[in-house]
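Asker: Below are the sequence and a predicted model for it; my questions follow.
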Amino acid sequence: MLAWYDKHARDLPWRAPPGAPRADPYRVWLSEIMLQQTTVATVRPKFEHFTTRWPDFASLAAADEAELMSAWAGLGYYARARNLVACARVVVERHGGAFPGNEDELRALPGIGAYTAAAIASIAFGERAVVVDGNVERVVSRLFAIGEPLPGARAAIRAATDTITPDSRSGDFAQAMMDLGSSICTPRNPKCLVCPLNDQCLALSQGEPDAYPVKPAKATKPQRYGTIFWGERDGKVLLERRPPRGLLGGMRALPTGPWADAPPGLADPPVAADWQVLDDRVVHVFTHFRLELALAVAIVREHSNAGEWWPVAEIESAGLPTVFAKAAAVVRGEIRRAT
């Protein structure tokens, strides 16, 4: 794997080249948090922006949280962004602005779980650690033909990964396994003919690599409904700041009524206006539920100090979470067609 990685490693802005001295712990940590449930293509420009705006723990610890949340927009799972600031502040206050290099101490920091601590310890500090992300999980489950369904199989997958993790260059090994899973040992149609582990893969020898990892049947996500309110006045649209805790906490957003088990109609509009509901709907799937949103639009006549009035022509710069950015695009399209 290390020989393969030396030739085929991805060029990523948070990585040191194969075999080079250790990578910057701050950049490793930031990239690992951003990459949770998010693609490299989406993360790369966000990472470049973050490291330009907040290049180290001290600057991130001093960040304005509203600005940081806006910069995070589009990456999803917004609790991660709040944990970034919390973690940076602990590192500055208790560790002199530098990460501890020990895996156990890393796990004690806000927002750092077992996987992230292992990745930082291994990649940034050269400590032998067992690193298992989604890509490694897939590679190892196929390599050892681990037939127990997820999530129960994770203990066996981690134990198997431990048996093949080398004492030296374990960070490069972990990144090699990640790259293999991303480019060759893909979820569907893996490129087994060019895989450097194909002569050792039990799933391939059985003729069914696609069967691993074994996944449980998907449960149906609960359905919820809501209404987004697009209130416009003098070329500006009304935005609000969501409560600091809870889903999309602290983010700038379009106002909504309640999210409920049945369509709430025009309940709880942000201001009094002649609200009209469009025919279009916006659907967004969160981790634990599916949300269908009606779109209500109005010209706001009376003066209101509620929320924040943002130029419609610059709405893309507001840092709206994906669900609200979708809604803004739909509403603006409808308005353009109507005029």
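Answerer: Done, it's in.
Asker: C-alpha only now, for contacts and for neighbours.
Answerer: Noted.
Asker: doesn't Ala121 make contact with Arg22?
Answerer: No: with contacts counted by C-alpha atoms under 8 Å, Arg22 stays clear of Ala121, the gap being 10.2 Å.
Asker: Need the three-state assignment for Ala174.
Answerer: Following DSSP: H, G, I helix; E, B strand; the rest coil, Ala174 is assigned to helix.
Asker: Contacts only, for the residue lying closest to it once chain neighbours are set aside.
Answerer: Excluding the flanking residues, the one nearest Ala174 by C-alpha to C-alpha, 6 or more residues apart in numbering is Val131, at 6.0 Å. Applying C-alpha atoms under 8 Å, 6 or more residues apart in numbering, we find Val131 in contact with Tyr115, Ala118, Ala119, Ser122, Thr161, Ala174.
Asker: any idea how far the third one lies from Ala23?
Answerer: Applying C-alpha to C-alpha, to the nearest Å, the value for Ala119 to Ala23 is 11 Å.
Asker: Looking at these two, which has the bigger crowd around it?
Answerer: The residue with more neighbours, out of Ala119 and Ala23, is Ala119; 28 against 19, by other C-alpha atoms under 10 Å.
Asker: could you pull out the strands for the chain?
Answerer: 223-233, 236-241, 252-253, 276-285, 290-299, 308-311 (DSSP state E).
Asker: list the contacts for Tyr320?
Answerer: Let me fix one detail, which is that residue 320 is Leu and not Tyr. Ser70, Ala73, Gly74, Met251, Arg252, Ala253.
Asker: Nearest to Val330 among those?
Answerer: Ala253 (15.0 Å; C-alpha to C-alpha).
Asker: Quick check: that closest one touching Val323?
Answerer: No: in this structure, Ala253 is not within contact of Val323 by C-alpha under 8 Å, at 9.2 Å.
Asker: Give me the more crowded residue out of the two.
Answerer: Neighbours per residue (other C-alpha under 10 Å) separate Ala253 from Val323, with Ala253 holding more: 24 against 19.
Asker: Structure two is appended below for comparative analysis:
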Amino acid sequence: MTLDFKHRSYFSEQLLAWYRRGNRDLPWRRSRDPYHIWVSEVMLQQTRVETVIPYYHRFLERFPTIEALADAPEDDVLKLWEGLGYYSRARNLQAAVREVKERYGSVVPDTPEDISTLKGVGPYTSGAILSIAYNKPVPAVDGNVMRVLSRFFLIEDDIMKPATRKVMEKLACELIPEGAAGDFNQALMEFGALVCTPRSPHCMTCPVMEHCAARLEGMEQELPVKKKAKPPRPERRLAALIEGTGEQEGKVLIRQRPQEGLLARMWELPHGLAGDSAGQEDEALAIGELHEAMRRDGLSITQVQPYMSAEHTFSHIHWDMQVYRCRLAAGGDLPDLLPYHYRWVGLAELEQYALPNVFVRIFRKYFKDMPAS
């Protein structure tokens, strides 16, 4: 690892001046309320700024205070989060907010020791809240910041290693100008997002290009060093879009996922994992596997017809989903005969349920395809 520290003050001063000359007007930058900043930082994890903005407005309109979010039903929180993905972020945020209400009188803690004990609040989130809301000289090191520091100071170690992150956090802390922690940390984030980008960094408009070690060594495209993550595991899934009849005409059957694990307690189409032999070229075999998956869940289906395909990628799994329209066997559509975690819902009622985005897309197509009654 090579660290050139002699240009630290240059880097900090130039970057801060660049930020203050004209940063983006983002809604969370209009507030110093630690709760508002906390919400924005959680939403921004692994999500683009443009996507987050409308969610941020809707979320704070519905839950404007710590107390409002702490007291809300979890289903309401997940419904407002629908489409952002990574739903554990929303659950952890609400759990942590409840801790703040109970332990700190609804005041977000202003020390690293206290705030880091809250559920889901790691070093980056705590640093962002403490520096932006309270102007505490605490670093907030995310992927953008590590990329910037790797290039300017020519840090060639793998940024996925904990030891490298510790070096980055120590360096970032030492770079914070006195009295300007919030602006400086936001400057680092902004600079990484707009100028020192992952691919094709804009070196010719960079405010610190003169002393950037990676540019001087011709290594700006090679840094940061980052070990490639494993690609998501592919899974082929068979989903049943079960249509109601009689009193349930115009409705579809959804089920709630288990209390723990992936997409916990959210609602979805019933589906199962396809076997290796159920390829797309063997529709009859796939339908047979779908029948078996539904029987394991206590359902008997009939009139099964291919409908559509859909895909969804999680951090570790890629779902390739084949969706089949079908109905329950005679008499099986009575609500009191269904397993407890199933519901008949129409288009309007779906608004009350938190659904993973892949199923939102399927339902939008389905209800759009339905003839007007």
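Answerer: Sure, I can see it. Note that the structure is a prediction, hence the values are computed from the model and not measured.
Asker: Which one, of the strands of the first structure, ends up nearest to Gln200 of the first structure?
Answerer: Closest to Gln200 of the first structure of the strands of the first structure, according to C-alpha to C-alpha: strand 276-285, at 38.5 Å.
Asker: average offset between that closest one and the second structure?
Answerer: Average distance, strand 276-285 of the first structure versus aligned residues of the second structure after superposition (mean C-alpha distance after the TM-score superposition for the first structure): 2.9 Å.
Asker: How far off centre is that strand?
Answerer: 25 Å (C-alpha atoms, centre = their mean, to the nearest Å).
Asker: again, but for stretch 65-77 of the first structure
Answerer: Per C-alpha atoms, centre = their mean, the displacement of stretch 65-77 of the first structure from the mean C-alpha position of its chain is 11 Å.
Asker: What residues in the second structure pair up with it?
Answerer: Stretch 65-77 of the first structure lines up with residues 74-86 of the second structure when matched by TM-score structural alignment.
Asker: contacting residues around the matching stretch?
Answerer: 43, 47, 51-52, 55, 58-59, 69, 87, 90-91, 94, 351-357.
Asker: Quick one: buried ones out of the residues you listed?
Answerer: 43, 52, 55, 59, 69, 87, 90-91, 94, 353-356 (16 or more other C-alpha atoms under 10 Å).
Asker: now, which of the residues you listed sits nearest Glu113 of the second structure?
Answerer: The closest of those to Glu113 of the second structure turns out to be Gln94 (C-alpha to C-alpha; 19.8 Å).
Asker: ok, and the closest non-adjacent residue to that closest one?
Answerer: Leaving aside its sequence neighbours, Gln94 of the second structure sits nearest to Ala70 (C-alpha to C-alpha, 6+ apart; 6.0 Å).
Asker: and the one you found, how many neighbours does it have?
Answerer: 22.
Asker: can I assume it is in contact with Val97?
Answerer: Yes: using C-alpha under 8 Å, Ala70 of the second structure is in contact with Val97, at 5.7 Å.
Asker: on that earlier part again, list the contacts of the residue nearest to Gln94 of the second structure.
Answerer: By C-alpha under 8 Å, 6+ apart, the contact list for Ala70 of the second structure reads Gln94, Ala95, Val97, Arg98, Lys101.
Asker: So which of the residues you listed belong to helices?
Answerer: Using DSSP state H, the subset of these located in helices is Gln94, Ala95, Val97, Arg98, Lys101.
Asker: out of those, which one sits closest to Ile242 of the second structure?
Answerer: Among those, and counting by C-alpha to C-alpha, the member closest to Ile242 of the second structure is Gln94, at 33.2 Å.
Asker: Onto which residues of the first structure does stretch 171-181 of the second structure map?
Answerer: Aligned using TM-score structural alignment, stretch 171-181 of the second structure spans residues 160-170 in the first structure.
Asker: How far does the matching stretch sit from its chain's centre?
Answerer: Centroid separation between stretch 160-170 of the first structure and its chain, computed with C-alpha atoms, centre = their mean, is 27 Å.
Asker: Equivalent analysis for stretch 312-326 of the first structure, please.
Answerer: How far stretch 312-326 of the first structure lies from its chain's middle: 18 Å, per C-alpha atoms, centre = their mean.
Asker: So which bits of stretch 226-235 of the second structure are buried?
Answerer: Quick answer for stretch 226-235 of the second structure (16+ other C-alpha under 10 Å): Glu235.
Asker: Need the counterpart of Gln322 of the second structure in the first structure.
Answerer: Mapped onto the first structure by TM-score structural alignment, Gln322 of the second structure lines up with Ala294.
Asker: contacting residues for its match?
Answerer: Ala294 of the first structure touches Tyr225, Gly226, Thr227, Ile228, Gly265, Val277, Leu278, Asp280, Arg281, Val282, counting by C-alpha under 8 Å, 6+ apart.
Asker: burial measure for the second one, as a count.
Answerer: Going back to what we said before, that points to Gly226 of the first structure. Residues near Gly226 of the first structure, counting by other C-alpha under 10 Å, number 23.
Asker: aligned partner of it in the second structure?
Answerer: So Gly226 of the first structure corresponds to Arg237, using TM-score structural alignment.
Asker: Could you check how far that match is from Tyr324 of the second structure?
Answerer: In terms of C-alpha to C-alpha, Arg237 of the second structure sits 11 Å off from Tyr324 of the second structure.
Asker: now swap in Asp369 of the second structure and tell me
Answerer: Computed as C-alpha to C-alpha, the Asp369 of the second structure to Tyr324 of the second structure distance reads 14 Å.
Asker: Those two: which is more packed in?
Answerer: A count of neighbours by other C-alpha under 10 Å puts Tyr324 above the other of Asp369 of the second structure and Tyr324, at 21 against 9.
Asker: Identify the residues contacting the nearest residue to the more buried one once chain neighbours are set aside.
Answerer: Nearest residue to Tyr324 of the second structure, sequence neighbours excluded (C-alpha to C-alpha, 6+ apart): Pro306, at 4.4 Å. Shown in contact with Pro306 of the second structure (C-alpha under 8 Å, 6+ apart): Gln322, Val323, Tyr324, Arg325.
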